[in-house]
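> model this:
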Amino acid sequence: MNYPMETTETGLPRAHGGPVCQGILKARPEDFQVAEHMHVTPEGQGEHLWLEIEKTGWNTEDVAMLLAKQARVHRLSVGYSGLKDKHAVTRQWFSLHLPGKDDPDFHWPDGLTVLQSGRHRRKLNRGTHRANDFCLRVTRFVGDRDALEQQLQMIIAQGVPNYFGEQRFGRGSGNLVRGTEWLLGGEAPRKKALRGMWLSAVRSNLFNLILAERVRQGCWNTVLGGDILQPQGSRGLFLADDDPAAMERVANGEVHPTAPLPGVPGMASSGPCNQLEQQILAPHAPVIEGLRQIKVEEARRATRLPVRDLQWVWHTDPEREGEDCLELAFTLPTGAFATTVMAELVSSPAD
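Purely as a prediction, here's the structure:
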């Protein structure tokens, strides 16, 4: 079957005119720093040991495996809230279920440092933290500072399209390719974890395609007739047509338009919104039918990503005297991608 494979984040339309400068993001791990913004902290007692760990050069799952091995517990006894990049300096929480056991005597390899620990009554589950704080450095900057700062001000005021980042699709978009082949009748994943990653990649790509069209039409951050809206900071959904103040609420950032993550049909858009979605999804009907056959439930995701507490500063690159360096700090909700923000601002020299 000649199925129309699509690009992922690369090449997607940008909302604020596209990058006006070039630079390198993540030249070194310390150029990309992430810390979980937790709303739950250990209580000081319980069967679960919580650890905040700073890691460099480690992915989240490898740290979980190390903790399980050293604590002599099953891997499923280790919990974490979210996945973090390997090639970065990241701070995240893990938990270990240790009923009736003392805290293990850990031996930490290079790249791992414990920042704090404490006991808690419950396991740390996926999605427990609500946001991530980012501190990023763009080195070898070339471009117009004033133009870039105008874009930064636009992002503060309007946010950015809430695309899924390239990390979601795997190296070389491998998860997207394999997931698509599976849903079209190919080989199923052998591991449960792969199943989730492949399905996520496929659905994320379909969402990106719809959002890309809304960006092209200039309606990624405005109401379309028949839209389904989502309040800021909530997973709830409601019909825009049921709220006379919908346009005003979207304009002031109180609520956001949404687009589907396809699967078994759920709450349906209507009118112009539904027409746009069906037009983009029509070529992908065989894959969507595959999602429905394995009972994946449709969900919706906001098309707009607010970027909170955005700040920036210019200075000289510490390793390249005389060259400009841009540092940015901002906060994003869980499930959002810092690379999506940066793609509105800076392109790499290879792009």
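
> for the rest of this, base every contact and every neighbour count on C-alpha atoms.
Will do.

> gap between the two ends of stretch 251-259?
17 Å (Cα to Cα, to the nearest Å).

> repeat that for stretch 333-350.
First-to-last residue span, stretch 333-350, Cα to Cα: 29 Å.

> what comes into contact with the lengthiest strand in the chain?
Longest strand in the chain, counting residues (DSSP state E): strand 131-143. By Cα atoms under 8 Å, 6 or more residues apart in numbering, the residues outside strand 131-143 that reach it are 20-27, 31-38, 317, 323-334, 338.

> packing partners for the helix or strand just after that strand?
For strand 131-143, the following helix or strand on the C-terminal side (DSSP states H and E) is helix 145-158. Other helices and strands packing on helix 145-158, by 3 or more Cα pairs under 8 Å, 6 or more residues apart in numbering; DSSP states H and E, are absent; none qualifies.

> now show me the structure for the sequence below, then we'll compare the two:
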Amino acid sequence: MTDPQYTTLPQWPNAYPASGASATLKFLNEDFIVTELPLQLPAGEGEHIWLDIEKNGANTAFVAQQLADAAGVTERDVGYAGLKDRHAITRQWFSIYLPKGETPDLTQLVHPEFKVLSQSRHVKKLRPGDLLGNRFRIVLRDVAGDRDAIEANLKAVAAAGVPNYFGAQRFGFDGGNVEQGRAMLAREIRVRNPKKKGIYLSAVRSFVFNEVLALRIQQGLWGQTLPGDVMDEAGRPTGPLWGRGRVSTTDQAQALENGVAERNATLCNGMEHAGLDQDRRALVACPQGLAWEWPQADQLVLSFALPAGNYATSVLNEILRTTEPERHTESEPVVLE
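Below is the predicted model:
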């Protein structure tokens, strides 16, 4: 069996009935506020400067480059826990490796798209994934549709969570990173840039996970535990992050996962040969403290927190359909949380 071409992403199914409602997302940057929940706070001493930064209209990589220039270091000396949205107001931590010399006061740095709220020293560099999660405040404008249906889905999400899909930003513009990853793993193209190679591997791994989760929902298995499932620490069933070794599920769960792998043989075989190891990810994402209000008839405000690696778009997709202004449709860096 040969793999399909991955030129467009499939429309993965929802867990709950569609509300039929729609809204505008990120009409203004302040409509999407993200606050990083740090894994730890700086200790006050060490070879790295940690910076608490609020950015508005800038992506994380751009801010990292600006910090490197201001501190007189290379960009690889700047660390952060995760990439955050550009068209938003986001608060996150950065680190700069500066073991010697005077400590520059970067709180005095002036830039129209970000500001340094505080700085302190710490013993280690921030690396991708070094965060507990993120807290969101999202304003949805031009809400149209059945308010009762929206409320019903909000209550369902609050009670039982949402499918823990990887978000569209994981897959690049129009899902192009998955097809590039397939071509790379099939040796149709050669990718020399390690960063690009990592992005493509991340995209195809996430795609296979989403396919497993989608199949469970299509088969009416949302919210159910299958014979042979591997559970996480919270007691939730998990899906495969593909790599070397056998899947750790058994029975019905293993059969379902192996079936998806067979249909995506180039991706799964390629990931094994690329050196990735088998891992697991929860199939359910549970937004914490989900609350909502209607300040106006056509405006809905949501607030909630998600653990690291979970996507706010997965929450929104279960409530209503959102569209963003055209200025937001350019390709953004993949989110590596």
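
> hang on, the earlier thing: start and end residues in structure 2 for the longest strand of structure 1, please.
Strand 131-143 of structure 1 corresponds to residues 133-145 in structure 2, going by TM-score structural alignment.

> in the matching stretch, which residues are buried?
Gly133, Asn134, Arg135, Phe136, Arg137, Ile138, Val139, Leu140, Arg141, Asp142, Val143, Ala144 (16 or more other Cα atoms under 10 Å).

> now swap in stretch 265-274 of structure 2 and tell me
Ala265, Thr266, Leu267, Cys268, Asn269, Gly270, Met271.

> the fifth one and Thr90 of structure 2, how far apart?
Here the criterion is Cα to Cα. By it, Asn269 of structure 2 lies 38 Å from Thr90 of structure 2.

> and for the last one?
With distances defined as Cα to Cα, the gap from Met271 of structure 2 to Thr90 of structure 2 amounts to 33 Å.

> figure out how far the longest strand of structure 1 is from the centre of its chain.
16 Å (Cα atoms, centre = their mean, to the nearest Å).

> assign a three-state SS to Val202 of structure 1, would you?
In terms of secondary structure, Val202 of structure 1 is helix; the call rests on DSSP: H, G, I helix; E, B strand; the rest coil.

> under the alignment, what does it map to in structure 2?
Checking TM-score structural alignment: Val202 of structure 1 goes with Val204.

> any idea how many residues pack against its match?
Residues near Val204 of structure 2, counting by other Cα atoms under 10 Å, number 28.

> excluding its backbone neighbours, what's nearest it?
In space, and not counting its chain neighbours, Val204 of structure 2 is closest to Val178: 5.2 Å by Cα to Cα, 6 or more residues apart in numbering.

> in which helix or strand does that neighbour reside?
Assigned by DSSP H and E, Val178 of structure 2 belongs to helix 176-185.

> mean shift between that helix and structure 1?
The superposed helix 176-185 of structure 2 is, by mean Cα distance after the TM-score superposition for structure 1, a mean 1.0 Å from where its aligned residues fall in structure 1.

> what sits up against that helix?
Residues contacting helix 176-185 of structure 2 (Cα under 8 Å, 6+ apart): 5-8, 171-172, 189-191, 197, 199-201, 203-204, 207, 266-267, 270-271.

> filter the residues you listed down to the ones in helices?
Lys197, Ile199, Tyr200, Leu201, Ala203, Val204, Phe207, Thr266, Leu267, Gly270, Met271 (DSSP state H).
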